[in-house]
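Chemist: Compute the structure for the input listed below.
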Amino acid sequence: ADGGTIFLDEIGELPAEAQVALLRVLQEREIERVGSSHPIPVDVRVLAASNRDLEAAVEGGTFREDLYYRLNVFPIRLPPLRERVEDIPILVEYLVDRYAKQVGKSIRNIEKRTLQLLQAYDWPGNVRELQNVIERAIVLVEGETFAIDDSWLTTKRSKVTNGTARPVTSLANGEKELIEAALAESEGRVSGARGAAAKLGIPRQTLEWKIRALKIDKLTFRKR
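Modeler: Prediction:
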């Protein structure tokens, strides 16, 4: 990264020992290779991001105050998704196109009601939650119009506001449907670029375990 820029994501999760090491690099502008005692000058711009409240972490003693002020030279606050509803249609359009290409589908339209649902939801999981909802819908969608099941968002909202979770059986049934849809598209293949694991975005071993646990017969999805 010497002479360039390095991006440190989730800086708030950095262990105490690593915080000390990073602070030294930022202050001294030099590093030492493992096993060496010779300092090497570095000229690097550091960008750091965190979804945690670092000021609160400093007060709580989990993040070094001196490192916080060393990093906090030019802070940029990115509002959560619920505070920038006007961005949701643009993000949805981009993510639908991205995930549709990954699974080889052609999505030409986005249902108006779906956009309204997505804009009305408060997104406690922020953009990552939006990505997961859209990727899940892309796997299940049939035809050229993108739509979601509004129960996905209603259930999540009730879980946040009322503290009630979905029954385990409902979760299992939903997961089984999702896996079966992916297996149908991949003609029973689990691994490979066009396999069900790739379509679902999970490791092959994880999918194999879920198939056994949910008692899914993947052979029924293979072309004869």
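Chemist: switch to C-alpha atoms for all contacts and neighbour counts from now on
Modeler: OK.
Chemist: measure the residue nearest the centre of the chain to residue 9 for me?
Modeler: Centroid-nearest residue in the chain, with CA atoms, centre = their mean: residue 128, separated by 3.8 Å. In this view, residue 128 and residue 9 are 14 Å apart by CA to CA, to the nearest Å.
Chemist: what about the strands in the protein?
Modeler: Here the chain has its strands, by DSSP state E, at 5-8, 30-31, 40-41, 45-48, 109-110, 145-146.
Chemist: closest to residue 117 out of those?
Modeler: For the strands of the chain, proximity to residue 117 was assessed by CA to CA; strand 109-110 is nearest, at 11.9 Å.
Chemist: packing partners for the closest one?
Modeler: If contacts are counted by 3 or more CA pairs under 8 Å, 6 or more residues apart in numbering; DSSP states H and E, strand 109-110 sits against strand 145-146.
Chemist: The protein: helices as residue ranges?
Modeler: Using DSSP state H, the helices of the chain run over 16-28, 54-60, 65-71, 88-103, 112-120, 126-140, 150-162, 168-185, 196-200, 204-213.
Chemist: So for the third one, what gets flagged as buried?
Modeler: Burial within helix 65-71, assessed by neighbour count using 16 or more other CA atoms under 10 Å, is assigned to 67-68, 71.
Chemist: do the fourth one as well
Modeler: Under the neighbour-count criterion of 16+ other CA under 10 Å, helix 88-103 has 88, 92-93, 95-97, 99-100, 103 buried.
Chemist: for comparison, sequence B:
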Amino acid sequence: DLQGLFEIADRGSIFLDEIAEMPMALQSKLLRVIEDGTFRRVGGVTDIKVDARIISATNKNLRQLTEERLFREDLFYRLNVIPVNLPPLRERKDDIPLLIDHFLHKYGRSSVKIDNSSMHALSNHEWRGNVRELENIIERIVTLADGEVISRDILPPEILHTSEPATVNPELGTGIDLDKVLEELEKAYLLKALDTANGVKNEAAKMLNISFRSFRHRLSKYGIK
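Modeler: Here you go, the predicted structure:
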């Protein structure tokens, strides 16, 4: 007989990704597996015992979904035994080079190198799509790359946009935050200088006519690596 995933995971672990997208009817069945340790195959008439550790993941707020009655509250509490909150990729910039190396290996291009300018652009992108967005970008890059070195001319426009200085087009009105505007402008020029200097911080500081110590302090202020 063909075994399902829970049968295969017996005395092991099963990973359920995007748990928030699970239909309500299926949530009820999953709750039964967790509470009773049994399930039935599709079309089956006998219960099958299973002992599996369940690891689930989601990028949504399950507690909020329970309040909106879009996710079962009882299932939420059974799954939320040991929660692990993973910060977004933009807050884990040190992980980006490691992930890039992993994806280069995954797509069979482990010999490809990312030059300093491109690595700075990739490291300082916002990555609203987190690791999946990064993987998609790396897959696109290695598909288009001819040589063994990735330079910024092959990076997608949305990545390069991050390192371009912001344009100033002030529209005065209520609620403007001048300090925030100036901070964004300063950050944009820091990134642009780094890209132009191919990641050499001494050279980037000279371009902005500030000391290396001041340049390094400003990078730290904005979390720029």
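Chemist: that older thread, please pull up the equivalent of the residue nearest to the centre of the first structure in the second structure.
Modeler: Counting by TM-score structural alignment, residue 128 of the first structure corresponds to residue 132 in the second structure.
Chemist: hmm, back to that, adding distance to residue 178 of the first structure, write the strands of the first structure out as JSON lines.
Modeler: As requested, those are exported to JSON lines (distance: least, CA to CA, whole Å):
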{"stretch": "strand 5-8", "distance to residue 178 of the first structure": "34"}
{"stretch": "strand 30-31", "distance to residue 178 of the first structure": "48"}
{"stretch": "strand 40-41", "distance to residue 178 of the first structure": "52"}
{"stretch": "strand 45-48", "distance to residue 178 of the first structure": "36"}
{"stretch": "strand 109-110", "distance to residue 178 of the first structure": "20"}
{"stretch": "strand 145-146", "distance to residue 178 of the first structure": "16"}
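Chemist: Setting aside sequence neighbours, what's the nearest residue to residue 25 of the first structure?
Modeler: residue 31 (6.0 Å; CA to CA, 6 or more residues apart in numbering).
Chemist: Distance of the aligned partner of that neighbour in the second structure relative to residue 49 of the second structure?
Modeler: Counting by TM-score structural alignment, residue 31 of the first structure lines up with residue 39 in the second structure. For residue 39 of the second structure, the distance to residue 49 of the second structure equals 7 Å [CA to CA].
Chemist: ditto for residue 156 of the second structure
Modeler: The value you get for residue 156 of the second structure to residue 49 of the second structure, if CA to CA is used, is 50 Å.
Chemist: Who has more neighbours out of those two?
Modeler: The neighbour count for residue 156 of the second structure versus residue 49, taken as other CA atoms under 10 Å, is higher for residue 49 (15 against 12).
Chemist: Just tell me what residue 48 of the second structure corresponds to in the first structure.
Modeler: With TM-score structural alignment as the criterion, residue 48 of the second structure matches residue 40.
Chemist: Same question for residue 75 of the second structure.
Modeler: In the first structure, residue 75 of the second structure lands on residue 67 (TM-score structural alignment).
Chemist: list the contacts for that match?
Modeler: Residue 67 of the first structure makes contact with 19, 22-23, according to CA atoms under 8 Å, 6 or more residues apart in numbering.
Chemist: Equivalent analysis for residue 63 of the second structure, please.
Modeler: By CA under 8 Å, 6+ apart, the residues touching residue 63 of the second structure are 73, 76.
Chemist: go with 10 Å
Modeler: By CA atoms under 10 Å, 6 or more residues apart in numbering, residue 63 of the second structure lies in contact with 69-73, 76-77, 80.
Chemist: for residue 23 of the second structure, same thing?
Modeler: Applying CA under 10 Å, 6+ apart to residue 23 of the second structure gives the contacts 70-72.
Chemist: so what's in contact with residue 39 and residue 49 of the second structure at the same time?
Modeler: 6-7, 33.
Chemist: closest to residue 114 of the second structure among the residues you listed?
Modeler: residue 6 (41.2 Å).
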